[in-house]
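1. Test case, fold it:
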Amino acid sequence: MNRAQNAPPPAKLIPNLGLKDRNTFGFDAKAELAYEITAPEQIPELISEIARQKLAWRVLGGGSNVILPDNLPGATLLMNISGQEIISSNSEATFLAVGGGVNWHDLVSWTLENDLPGLENLALIPGTVGAAPIQNIGAYGVEVADYIDSIEAFDVKDQAFVTLTNEACCFAYRDSYFKQNPQRFIVTKVVFKLPKAWQARIHYADLAKQFSEGSTPSPEDIFLAVCKIRTRKLPDPKLIGNAGSFFQNPIVPNEKFETLLKAHPNLVSYPDAQGKRKLAAGWLIDQCGFKGQRMGSVGVYENQALVLVNHGDGTSKDILGLAKCIQDKVRAEFGVSLQIEPNIL
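-> Have a look, this model is predicted:
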């Protein structure tokens, strides 16, 4: 079959690719067949070939929210689609289209440089734009879903490119339609809707503390404050392997919260949906004595109990073993179950 004129070349194949630099835990994983995806048009043909050969497969972005095993058999699609551009604007908002392989923090910086505020609370979150909606990343009172207009993706089940509206994505706390349907969609582009009537969102306690009462911080001020907080609390993956927050903050009914509060007056929590309360997972883990502890080559970060780290030679088996110890102790002490946030491949 002749390739259409100006069509991109097929995805580049790299056999037995080491992924130590492609996952923020720094696990020494290896992909049997790695394919570099630089254009959406490469995906249909590749997926058809994967299906024909009956290969296991997965998509890997920045590797910031995954736990990789030692070996990844079959095909690993490296999401490297780049580019961002303003595609339209009206009196209410600016619409921005961004490739799935763009670095998330680089995008946040770019929006502020181009006077397009809104994403500043999400600064310094590692990973790629294509992965952001799958997990519905969030920080300091803001979720990426708040600013997504639509998403373009390849639907593996129907073998066609589709556009999903914000509503169709079924966003929830660290959840989405994509996460609920693993391996059905490959996100290639995200269209953001950034409102022109910008308002500072600094109600989260840690962020509010960075500003004097009654002050009106700019988007740049909030960006710098978030970077400062995250740098202080979270280790640099280039220095200590980690995937950021390892557990989701558990959400419990108000009745459960009131019971816990009586037993633990210093319990840290946040308002959630009506009749529910979100507990600080880091506080629960800290109270169980795990903060700063090591288990062989892995451990719990000394400055933030919510972060599990790889001190050098750890493996996915090691980190999951530590996670189970933490889950068991928190359940025994508080009667609360902790859910692992990163994807286990």
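
2. CA only for contacts and neighbour counts going forward, please
-> Fine.

3. can you give me the helices for the stretch 1-150 of the chain?
-> Using DSSP state H, counting those that start in this stretch, the helices found in the stretch 1-150 of the chain span residues 43-53, 104-113, 132-135.

4. Point out the other helices and strands that the shortest one packs with.
-> Which is helix 132-135. helix 177-180 (3 or more CA pairs under 8 Å, 6 or more residues apart in numbering; DSSP states H and E).

5. this one as well, want them side by side:
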Amino acid sequence: MDEALLRSLTPSVLGVLCRRGADFAAAEDAVQDALVEAVRVWPTDTPRDPKAWLITVAWRKFLDATRSDASRRRREDLVEEEPTPGPAPDADDTLQLYFLCAHPSLTPSSAVALTLRAVGGLTTRQIAQAYLVPEATMAQRISRAKRTVSGVRFDQPGDVATVLRVLYLVFNEGYSGDVDLAAEAIRLTRQLAAAIDHPEVAGLLALMLLHHARRASRTAPDGTLVPLAEQDRGRWDTKLIAEGVVILQSALALDRLGEFQAQAAVAALHADAQTAEETDWVQIVEWYDELAALTDSPVVRLNRAVAVGEADGPQAGLKALAELDDNSLPRYTAVAAYLHAQAGDLEVASALYVEAAQKASNLAERAHLTRQAARINVGRRL
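-> Just a heads-up that it's a prediction; the model follows:
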């Protein structure tokens, strides 16, 4: 059973139903029913044209649901004559589905869930497992999202930037359960890149590939976090790095810089260094300056402070950090602890690491920061 094929066909099948006049929510339900039927039937009776098979079955599921719902009699003109099964149409509605699922009226969490369901072809159970929430909770979230976008015309223009933010949210969730969300985000972004020629789409894909290339080295066998400077670079995926760099260079050549291209440029500079000591921190600071101009993001300026500390020394980094003066920023205290440690202020660094550990959002990060505090305390006693 080729689950990857099923997921890749989901957007185009859903698009066909919507083009035929089906309401988005009803069409999405019908497509999910067709996918379940495919899982049951295909292992013993694989169709010659999988896409056409899915369209036919999904349309019949939609018609059955419509006929059984008296409140939807206004759709009777759709059910008077069922289209004759035949070759699947060539039209690709994937891009419109991306825009619809990332509609501005949806919350980020709802947009992510709907994208994974409607474009990614994942089941509610798989999405719930990936987000570590009960299936019923995720079902309600998806149902609300579908109701929200049901009145939106399928051919309305969408916002590429919103779609990219949703895909980046998916990527940053990482993985859990039986679905690797980072890999799924890369698959969906590749799909989007094939549907639209846009430098920021390419920039996001490059960024994902460059980050994903380091995944195997990010944790030790016992699950503890391994900082970038301490990672085994021999475990980095050089094939993904090379692909990401080529995609990034093509995007930058268009001279339409965006935030994902700038982030990917930073990731590429890290990937290019054979050792942590060879990292070109001066160039990284320059890219963070570009990012700050594009986004005016305090998170970008926080990361820039770290880069300044590496390029010009910890005191320069602390000076850049002081310009933020925002303890509420995630990782602000951890960055302050690191820079103070680099500057030799071990007592201050230790206290800040303890404070940062208390603020950590997950157990792995908390354990890492606690170990940093303990390491400094041991060093002070020696």
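
6. Could I get the TM-score for this pair?
-> Between these two chains, after superposing, the TM-score reads 0.26 (TM-score structural alignment, normalised by the length of the first structure); 158 aligned residues with a CA RMSD of 7.1 Å.

7. Give me whichever of the helices of the stretch 1-150 of the first structure is most buried.
-> helix 132-135 (a mean of 24; mean count of other CA atoms under 10 Å).

8. Just list what the helix or strand harbouring Lys329 of the first structure packs against, helices and strands only.
-> Assessed by DSSP states H and E, Lys329 of the first structure sits inside helix 316-334. Contacts defined by 3+ CA pairs under 8 Å, 6+ apart place helix 316-334 of the first structure against helix 281-287, strand 298-300, strand 307-310.

9. Regarding the first structure, what is its longest strand?
-> strand 185-195 (DSSP state E).

10. I'd like the next helix or strand past that strand.
-> Per DSSP H and E, the helix or strand that comes after strand 185-195 of the first structure is helix 205-208.

11. What helices and strands are in contact with that following helix?
-> helix 219-233.

12. and whatever helix or strand comes next after the helix it packs on, what other elements does it pack with?
-> For helix 219-233 of the first structure, the succeeding helix or strand toward the C-terminus, using DSSP H and E, is strand 241-245. For strand 241-245 of the first structure, the packing partners by 3+ CA pairs under 8 Å, 6+ apart come out as strand 307-310.

13. what packs against the strand it packs on?
-> For strand 307-310 of the first structure, the packing partners by 3+ CA pairs under 8 Å, 6+ apart are strand 241-245, strand 298-300, helix 316-334.

14. measure Leu6 of the second structure to Ala242 of the second structure for me?
-> Going from Leu6 of the second structure to Ala242 of the second structure by CA to CA, to the nearest Å gives 29 Å.

15. on that earlier part again, the helix holding Lys329 of the first structure vs strand 241-245, what angle?
-> 40 degrees (axes from the mean of the first three to the mean of the last three CA atoms, to 10 degrees).

16. for helix 316-334 of the first structure, which positions count as buried?
-> Residues of helix 316-334 of the first structure classed as buried under the neighbour-count rule (16 or more other CA atoms under 10 Å) are 316, 318-320, 322-323, 326-327, 329-330, 334.

17. now those residues as TSV including distance to Pro133 of the first structure?
-> Output for the buried residues of helix 316-334 of the first structure, formatted as TSV (distance: CA to CA, whole Å):
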residue	distance to Pro133 of the first structure
Ser316	24
Asp318	28
Ile319	25
Leu320	24
Leu322	28
Ala323	25
Ile326	28
Gln327	26
Lys329	31
Val330	29
Phe334	31
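
18. quick check, nearest of these to Ile37 of the first structure?
-> Ser316 (25.5 Å; CA to CA).

19. ok, Leu78 of the first structure - how many residues close by?
-> 21 (other CA atoms under 10 Å).

20. wait, it sits on Ala31?
-> No: with contact defined as CA atoms under 8 Å, Leu78 of the first structure does not reach Ala31; the gap is 10.3 Å.

21. winner for burial among the helices and strands packed on helix 316-334 of the first structure?
-> For these, the highest mean count by mean count of other CA under 10 Å goes to strand 307-310, at a mean of 27.

22. can you tell me which residues contact Leu248 of the second structure?
-> 202-203, 206, 261, 264-265 (CA atoms under 8 Å, 6 or more residues apart in numbering).

23. Sort out which residues of stretch 150-164 of the first structure are buried, please.
-> 150-156, 161, 163.

24. From start to finish, how long is it in a straight line?
-> The first-to-last residue distance of stretch 150-164 of the first structure comes to 5 Å (CA to CA).

25. Tell me how many other residues surround the residue lying closest to Trp57 of the first structure once chain neighbours are set aside.
-> Closest residue to Trp57 of the first structure apart from its sequence neighbours, by CA to CA, 6 or more residues apart in numbering: Ala75 at 4.5 Å. For Ala75 of the first structure, the neighbour count with other CA under 10 Å is 21.

26. Kindly report the same for the one 4 residues further on.
-> Summarising burial for Met79 of the first structure: neighbours were counted as other CA under 10 Å, giving 27.
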